[in-house]
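Asks: what would the 3D arrangement of this be:
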Amino acid sequence: MVDTPFQQPQSLNVRQNRALALAGVFQATQLTHMTAMTGQQSIGETGNFYFEQLIKASLNIRPALNTSTQTLDFFNQLGDIALGLKTLESSINQPFSTTPKSKIPKLPSAKLPMSYAMALLQLEKKVYSNPEYVAVIEKSQQKILKQLSFFDNNYMHPSIIANLAQAYVDTAGQINPRILVRGNAESFKDPNHTNRIRASLFTGLQLAHLWRQLGGSSWNMIFSKRKLLQDIQTLARLQYQMV
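Replies: Reported below is the predicted structural model:
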């Protein structure tokens, strides 16, 4: 076990913390989408930065109830989740589905991150209600945290990415309906490419778990979209005030 890596002077209210955790889920699915469609090299340094922040957070979000009620304790600053806030805001007016189908419907590519996010929120409940899957996640977290010392704390090392991907395969990847990611068919032949996609989904699964621990629920999200949008806009303003 390790302590949460960052402590923030700025305290957010319950709703804002929940919205920020949900933005983390959407950041993970946006990165999943970007990687699948354009390849791991095309997401650039900015995409890698956002991915690294999610990896750090996912390793510190525990299956048991986390002692922190501040989402920012798992990140360095609001800017670390800026991509997720933007993605969530752009998706907020799209219809949410609480029962994702086994096959992704024919949606414009812009809607795919939302589809993946809603599927992750459903998978999280199934994963964390299974003690065997919870044990897999805990074991994987400890293994990766130990490995980091051998890789100079390089969270983006291929071995770290591969272990995160395997954690996803061994948990959410065992549950139907599975998330079917659309992308470049040729790129999916590269194991490093698929590892990054699965690792991104694992970080999203972990942020979904934090969101649930903070009181998040799919039904509440559907019927409180206006409040959620207000919280996102407030967080966006705070992001620039805290720079």
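Asks: all contacts plus neighbour counts: C-alpha atoms, from now on.
Replies: Noted.
Asks: for stretch 213-232, measure first residue to last.
Replies: Terminal residues of stretch 213-232 are spaced 19 Å apart (C-alpha to C-alpha, to the nearest Å).
Asks: work out the gap between that stretch and the centre of the chain.
Replies: 17 Å (C-alpha atoms, centre = their mean, to the nearest Å).
Asks: so who does the residue most central in space within the chain touch?
Replies: The chain has Gly204 as the residue nearest its centroid, 2.1 Å off, counting by C-alpha atoms, centre = their mean. Contact analysis of Gly204 by C-alpha atoms under 8 Å, 6 or more residues apart in numbering lists 24-29, 54, 117, 120.
Asks: immediately after the helix or strand hosting it, which helix or strand?
Replies: Taking DSSP states H and E as the criterion, Gly204 maps to helix 191-213. The helix or strand immediately downstream of helix 191-213 is helix 218-223, counting by DSSP H and E.
Asks: please give the structure of this sequence too, so both can be compared:
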Amino acid sequence: MLRTTRNQAIALAGLAQAVHLVQQIAKRGQTDREAMEISIASTLKIDADTVEDVYGGITGLRDGLLKLKQQMGGREHIDPEHARYSALLVFLENKLEKRPDVQKQLRAGLEKAAVQAETAPSITDESVLEILADTYHQNISPLGPRIIISGERMFLTDPDNAHKIRALLLAGIRSAVLWRQCGGARWKFLLNRRRLQQETQALIDQID
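Replies: Next up, the predicted model:
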């Protein structure tokens, strides 16, 4: 992947979108179906040629780009919960990057989900989400620390929602992988914040 600020912004938007969808499911029990399909599909595009290919273009990342813009807009605009989930996913991806054994198991789970998706009615079919959720639970959760999701109990205890949340957290991990592959790092985020803001706005303008 090319190490450009544009690609880093796209990857961060993918992460922001996955986390935002998790929050919506946890608190409202539902979320935007199209945005969720884009995020879930990204987990199955393991060997994409470009960052945009992972998300099928940038149009489907509009929600993520807007959320990313908000998160970089100053302290008064930041959603602390969203920032915490995102930081934890980046931290978990850093641990994953040092564990080739877990990466191998993770890839096997993703390939299994991809096979299931070929015959399922949609990429967000329960059969696909269950495999992705189990892949996250078996491979990412043990790396620690576990991400404790806040929300309404009636939504969090619903098995279908639990599968969606874990599958979306896995999508967040996928975006964190892209962020690193494109040259992203915490210190670069801090130093290049202005450039990332400009690229994010340019991407939003391109969609609108």
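Asks: what's the mean deviation for the helix holding Gly204 of the first structure versus the second structure?
Replies: With the two structures superposed, helix 191-213 of the first structure lies on average 0.7 Å from its match in the second structure, counting by mean C-alpha distance after the TM-score superposition for the first structure.
Asks: mind listing what's buried in that helix?
Replies: 192-213 (16 or more other C-alpha atoms under 10 Å).
Asks: so the residue mapped onto Ser159 of the first structure from the second structure is in which element?
Replies: Aligned counterpart of Ser159 of the first structure in the second structure: Ser127 (TM-score structural alignment). Using DSSP H and E, Ser127 of the second structure maps to helix 126-139.
Asks: so where do the strands sit in the first structure?
Replies: Applying DSSP state E to the first structure gives no strands.
Asks: for it, longest helix please?
Replies: helix 14-38 (DSSP state H).
Asks: packing partners of that helix?
Replies: helix 44-60, helix 82-91, helix 112-128, helix 191-213, helix 225-241 (3 or more C-alpha pairs under 8 Å, 6 or more residues apart in numbering; DSSP states H and E).
Asks: give the aligned range of the longest one in the second structure.
Replies: Aligned using TM-score structural alignment, helix 191-213 of the first structure spans residues 159-181 in the second structure.
Asks: what about Arg33 of the second structure, neighbour count?
Replies: Counted by other C-alpha atoms under 10 Å, the residues lying close to Arg33 of the second structure total 11.
Asks: show me what it aligns to in the first structure.
Replies: In the first structure, Arg33 of the second structure lands on Asn48 (TM-score structural alignment).
Asks: same check on Ile140 of the second structure?
Replies: Checking TM-score structural alignment: Ile140 of the second structure goes with Ala172.
Asks: you'd agree its match is up against Leu123?
Replies: Yes - when contacts are counted by C-alpha atoms under 8 Å, Ala172 of the first structure is listed as touching Leu123 (6.3 Å).
Asks: contacts only, for the nearest residue to Val169 of the first structure once chain neighbours are set aside.
Replies: Using C-alpha to C-alpha, 6 or more residues apart in numbering and skipping residues adjacent in sequence, the residue nearest Val169 of the first structure is Arg198, 7.4 Å away. Residues near Arg198 of the first structure by C-alpha under 8 Å, 6+ apart: 32, 164-166, 168-169.
Asks: recalculate using a threshold of 10 Å.
Replies: 32, 161-169, 172-173, 181, 192, 204 (C-alpha atoms under 10 Å, 6 or more residues apart in numbering).
Asks: over to Tyr50 of the first structure?
Replies: By C-alpha under 10 Å, 6+ apart, the neighbours of Tyr50 of the first structure are 24, 27-28, 31, 79-84.
Asks: leaving out chain neighbours, which residue sits closest to Ile40 of the second structure?
Replies: Nearest one to Ile40 of the second structure, counting by C-alpha to C-alpha, 6+ apart, is Ala171 at 6.0 Å.
Asks: tell me how far that neighbour lies from Ile165 of the second structure.
Replies: 10 Å.
Asks: so what sits against both of the two?
Replies: 18-19.
Asks: aligned to Arg237 of the first structure, what sits in the second structure?
Replies: That one, Arg237 of the first structure, aligns with Asp205 by TM-score structural alignment.
Asks: tell me the spacing between that match and Gly57 of the second structure.
Replies: Separation of Asp205 of the second structure from Gly57 of the second structure (C-alpha to C-alpha): 14 Å.
Asks: how about Ile173 of the second structure?
Replies: 19 Å.
Asks: over to Met154 of the second structure?
Replies: Taken as C-alpha to C-alpha, the span from Met154 of the second structure to Gly57 of the second structure is 35 Å.
Asks: what does Arg18 of the first structure correspond to in the second structure?
Replies: Using TM-score structural alignment, Arg18 of the first structure lines up with Gln8 in the second structure.
Asks: over to Leu85 of the first structure?
Replies: Under the alignment (TM-score structural alignment), Leu85 of the first structure maps onto Leu65 of the second structure.
Asks: ok, its match - contacts?
Replies: Contacts of Leu65 of the second structure by C-alpha under 10 Å, 6+ apart are 9-17, 58-59, 71, 199-201, 203-204.
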